[in-house]
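Visitor: just coords:
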């Protein structure tokens, strides 16, 4: 039985995807952010196209900057966003 993570899209990526968020079913034991990304890309071609236009995506897990190797679990919040600069 699968549970869900909430996937958020920010900045230009949100505009390209056309969504603020998405609920994604994942296995109860979780999966890596990379595997989650591949799952989303396989299920939604428009998101795959948006991700392809942002080759240097960053990720935050539960509002903390993370890596694509990290494992996310049901109930987690995963945010994808392009690199940002500040001043």
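Guide: Thanks, I have the structure now. Everything numeric here is computed off the predicted structure, so don't read it as measured data.

Visitor: only C-alpha atoms from now on, for both contacts and neighbour counts.
Guide: Noted.

Visitor: quick check: next helix or strand after the lengthiest helix in the chain?
Guide: Assignment by DSSP state H gives helix 33-43 as the longest helix of the chain. Next along the chain after helix 33-43, taking DSSP states H and E as the criterion, comes helix 45-52.

Visitor: please compare the first structure with the one that follows:
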């Protein structure tokens, strides 16, 4: 699956995108975040506070309990505010 990082998540991970193959037990967005956080210090910093991370699964906003299913793309970004 393709993982996209935006804003400070990109800065902390050091990559804008990457292709990953999570293990079978990673079945939700929340589990994916926990798994990605273990990939190294940059990823750990990016996902240190999962409540500050928003996700989109195949370009649809989703929450941590959303099943990954056959997702092709997951994007992570900080909360967005308007003004």
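Guide: Structure's in. What do you need? Worth saying up front: this structure is predicted, and the values here are computed from it rather than measured.

Visitor: so what does residue 77 of structure 2 match up with in structure 1?
Guide: Under the alignment (TM-score structural alignment), residue 77 of structure 2 pairs with residue 81 in structure 1.

Visitor: mind checking how far its match is from residue 21 of structure 1?
Guide: 12 Å (CA to CA, to the nearest Å).

Visitor: so what sits against both of the two?
Guide: residue 9 (CA atoms under 8 Å, 6 or more residues apart in numbering).

Visitor: ok, which stretches of structure 1 are strands?
Guide: Secondary structure of structure 1 (DSSP state E): strands at 3-9, 21-26, 31-32, 58-61, 64-65, 71-72, 77-81.

Visitor: which bit of structure 2 covers the fifth one?
Guide: Under TM-score structural alignment, the match for strand 64-65 of structure 1 in structure 2 covers residues 60-61.

Visitor: same thing with the third one?
Guide: For strand 31-32 of structure 1, the aligned range in structure 2 is residues 27-28, judged by TM-score structural alignment.

Visitor: other residues contacting that stretch?
Guide: 64-69.
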